[in-house]
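Chemist: just need the structure, nothing else, for what follows:
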Amino acid sequence: MDRYAWLPDHQLHAAYSLAHADSLIEQAGHLALDHTRRDTVTLDHVVEGDMVSTTVTSVAPLPQALVRLASDALNQLRSTLEHVLYAEIEHRAGGPLSSEHARTVEMPCTPSANDLQKWAEKRPRRDIAVLQPGTALYRRIADLQPFQRRDSQDVHPLKILVAHTNHSKHRTPSLAATFVAAVQPDQPSDDIQVTPPLDRPIKVGDVLAIQPVGRVVEASLWPKIAIQRPHTDTWHILIHELRDLESWVRRSALPLLIAGSTDVSPLPPHLDITIGYADFRTAIGAAGTASAADRLEMLLGAEMAREALPGILLMHSHGSPHGQALAAWAAALSDDEALQRHESLRGFQGHDLDTAVRAMIDEVLNA
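Modeler: Below you'll find the model as predicted:
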């Protein structure tokens, strides 16, 4: 049975637009990830009396391509919504709209049912019969409105998407900045005071930790790139914001607008549209089901696994003399292999873990 039978011919374009948004998110994500690896925040130790403050001395500027790619991805997601709505209106109307009516077509974002009705009945939009209250398409649009989120409209995906895209279209590109997600001493101690994560971008002069003079403790610093929501001024991890909005458009908004239900197989997000396809079925068959955010998460997880595996194996007496060989082996693992090997050790404890680690070391040494 065709998983995508719910997608009619006049809406096939949506799959290609989603693929473009996915590509933009991947590019933005890679830039963000690369940026956090390159001495994003530099620190110095400032002595004050008998205490030493670990203080930020510089913050690397964000690559400007990053914020623009994020803006482009958000705008592409909103454009996909608009294109699908327009195509659905023309299909239901039985032909092209007049230029006067076409200019009035947009995906509304309204705070109340009454406001949505006013939107539909405003001239010349009220002459578009398929958009009027009581029609199937009107009900589908209503189901996607922020007023459906009774607890807080500000966190409704459509409200967030519209806020981002209005800001980047009319004011400035998306606002992104570097935050410190966590500072983690390698050897935690009661005499080391770590500053809790700030709810604002990191800046020169911020103190991240305080410890007694003479106390030397290594610590890990975890930077993150965040994006600001224009309508609330709150900051959110950039790749999570893009992931959540992409998922809502692809899994909820488009199926509801097109099929009237979210109980359908969502379109696959990952498709190379730099090449041409003879038909839609060929294209969809070549698409990947993992979104850009999922692929980036897998990449990061694999990198962490490659770094962790040699240390785990070296803790075993059988592996301790072979550090160089174990490090080279881990570095050569593919992403899937690294994740699988690391995950395979997580289910063991005690003697079983010892046996599993020894077997993995033997496998490496005998390869």
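Chemist: hey, let's count contacts and neighbours off CA atoms from now on
Modeler: OK.
Chemist: what about the strands in the protein?
Modeler: 41-48, 51-59, 176-185, 193-194, 207-212, 219-228, 235-237 (DSSP state E).
Chemist: can I get the ones you listed in TSV with mean neighbour count and distance to Gln11?
Modeler: What follows is the strands of the chain, written out as TSV (neighbours: other C-alpha atoms under 10 Å; distance: least, C-alpha to C-alpha, whole Å):
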stretch	mean neighbour count	distance to Gln11
strand 41-48	16	46
strand 51-59	18	45
strand 176-185	19	33
strand 193-194	17	53
strand 207-212	19	51
strand 219-228	18	31
strand 235-237	19	32
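Chemist: now those as JSON lines including distance to Arg103?
Modeler: Converted to JSON lines, the strands of the chain look like this (distance: least, C-alpha to C-alpha, whole Å):
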{"stretch": "strand 41-48", "distance to Arg103": "48"}
{"stretch": "strand 51-59", "distance to Arg103": "45"}
{"stretch": "strand 176-185", "distance to Arg103": "32"}
{"stretch": "strand 193-194", "distance to Arg103": "55"}
{"stretch": "strand 207-212", "distance to Arg103": "53"}
{"stretch": "strand 219-228", "distance to Arg103": "30"}
{"stretch": "strand 235-237", "distance to Arg103": "34"}
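Chemist: let's see this one next, to set against the first:
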Amino acid sequence: MDHYSWLPDHQQHVVYSLAHADDLIARTGRILHDFTARGTLELKNVTVGNTTRATVIGVAPIPQAVPRLTADALNQLRSTLEHVVYAEVVHQVGRALTPQEARSIEMPAAATTDDFDQWLKHRHRSNLAPLQPGAALCERLRDLQPFQRREPEQHPLRILVEHTNWSKHRTPSVAATLIGAVIPDGPAEGVLVSTAPNRPVEIGDVLASSPADVRVPLDIWPEISIQRPHCESWHNLLHELRDLEQWVREVALPALIAGTSRDVPPLPPHLDTTVGYRDFHAALAAARPTPAAARAARDLQVEVARDGLARIIALHPEGKKNIDVIKRWAAELNADEVLQKVESLQLPDLRQLDAVVRAMIADAGKTSGKQ
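Modeler: Below you'll find the predicted structure:
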């Protein structure tokens, strides 16, 4: 608890709100993992003259839980900021707010200094001491405003507000499949990879082309993306959630509550809120430091590494003879084992590498023999 002594009693609610947002992001990540694992694109080689084109003929529909959970997570992050401002004003004035005053409390997101000054002049806000110019909370709010950046539209608070306004008043978050990368899997002489446009992939898009007599496998990386409403640009959905969650938790909340984000440890993001805790100390003891987006990224890293591990071992002469056994063995390794074994293959000496691969093949054979 001493680690978080900067968090006063009247702001302890933020830990549970952050945990709820983290859970929503984690659920989004799991759905996206399962969705992409089933395959998001259907391709067909279409030959035109002397050229073969890898052409999109089908795009899997994104589960509708994804845009809705994304919107819920973003709204939860914004609500957390609103709750902190409200709790701070109530704590500092030392009395219950009138209904009119309560309705006037919010987290502003001003594009200009004039906009912020006008926000402060609201007749029910201007009488509250914490929101008067020069007051600590007022200046903390000022420091977090989008106008503090050279490009206000790129400020995390502006992005968060635009996303949440859109999802509350228009539609759920706009999500779509884009092409992150297309990489030839092997010698690629004569292969032309199309530059992925910054828009959702469409049926008829050509991802790569090659001479008709050349066949090169392609690694295609679809990217589930979210559109920012105010500038209509597309961004990796989980990265957007990651960046905004991190800004709220590591920058905005410490700045609002403690007056700084540099000298205080960030609050823990991961806590099971379906469990009842005896007190706040017990909840903090159960919290974990790794946010949902980082956990999702590690899960993806493990899956890619697991697939790569089996493919690398299958290139060995002994591995080719036992490819099904190798795949079953790789599928049963836990996350830490997969990453450790992939790292052990990073050897420049071919004899050492051969010995390591043979040991893995033998281990896979032993595992298979136990079944």
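Chemist: quick one: which of the strands of the first structure is nearest Arg123 of the first structure?
Modeler: Arg123 of the first structure lies closest to strand 219-228 among the strands of the first structure, at 35.4 Å (C-alpha to C-alpha).
Chemist: give me the mean deviation of the closest one from the second structure.
Modeler: Compared with the second structure after fitting, strand 219-228 of the first structure deviates on average by 1.0 Å (mean C-alpha distance after the TM-score superposition for the first structure).
Chemist: what's in contact with that strand?
Modeler: For strand 219-228 of the first structure, contacts defined as C-alpha atoms under 8 Å, 6 or more residues apart in numbering pick out 32, 36, 40-41, 174-187, 234-238, 241.
Chemist: out of the strands of the first structure, which gets nearest to Pro124 of the first structure?
Modeler: strand 219-228 (35.8 Å).
Chemist: buried residues, stretch 347-360 of the first structure. List them.
Modeler: Within stretch 347-360 of the first structure, the residues that count as buried by 16 or more other C-alpha atoms under 10 Å are 356-358, 360.
Chemist: with stretch 330-350 of the first structure instead?
Modeler: For stretch 330-350 of the first structure, burial by neighbour count (16+ other C-alpha under 10 Å) applies to 330-331, 333, 335, 338-339, 341-342, 345.
Chemist: for those, which two are the farthest from each other?
Modeler: Pairwise over these, using C-alpha to C-alpha, the maximum falls at Ala331 and Leu345, 17.6 Å.
Chemist: which elements pack onto the helix ranked longest in the second structure?
Modeler: Using DSSP state H to define each element, the second structure has its longest helix at helix 65-93. Applying 3 or more C-alpha pairs under 8 Å, 6 or more residues apart in numbering; DSSP states H and E, one finds that helix 65-93 of the second structure contacts helix 13-37, helix 156-169, helix 237-247, helix 253-258.
Chemist: gap between Glu48 of the first structure and Ala65 of the first structure?
Modeler: The gap separating Glu48 of the first structure from Ala65 of the first structure is 40 Å, by C-alpha to C-alpha, to the nearest Å.
Chemist: ditto for Arg229 of the first structure
Modeler: For Arg229 of the first structure, the distance to Ala65 of the first structure - C-alpha to C-alpha - is 19 Å.
Chemist: look at those two and report which has more neighbours.
Modeler: Arg229 (21 against 12; other C-alpha atoms under 10 Å).
Chemist: can you find the partner of Val214 of the second structure in the first structure?
Modeler: Using TM-score structural alignment as the criterion, Val214 of the second structure maps onto Arg215 of the first structure.
Chemist: how many residues are close by that match?
Modeler: 11.
Chemist: and the one 3 residues further on, by the same measure?
Modeler: As a burial measure, the neighbour count of Glu218 of the first structure was computed by other C-alpha under 10 Å and equals 11.
Chemist: and for Val216 of the first structure?
Modeler: As a burial measure, Val216 of the first structure scores 10 neighbours (other C-alpha under 10 Å).
Chemist: relative to its centroid, which residue of the first structure is most remote?
Modeler: Most distant from the centre of the first structure: Gly49, at 44.2 Å, with distances by C-alpha atoms, centre = their mean.
Chemist: please report the distance of that one from Val194 of the first structure.
Modeler: Distance of Gly49 of the first structure to Val194 of the first structure, given as C-alpha to C-alpha: 18 Å.
Chemist: give me the distance between the closest residue to Ala314 of the second structure other than its chain neighbours and Ile361 of the second structure.
Modeler: Counting by C-alpha to C-alpha, 6 or more residues apart in numbering, Lys320 is the residue found nearest to Ala314 of the second structure once chain neighbours are left out, at 4.9 Å. As for Lys320 of the second structure, its distance to Ile361 of the second structure is 10 Å (criterion: C-alpha to C-alpha).
Chemist: do the same with Thr70 of the second structure
Modeler: From Thr70 of the second structure to Ile361 of the second structure the distance is 42 Å (C-alpha to C-alpha).
Chemist: those two: which is more packed in?
Modeler: Each of Thr70 of the second structure and Ile361 has its neighbours counted (other C-alpha under 10 Å); Thr70 has more, 29 against 22.
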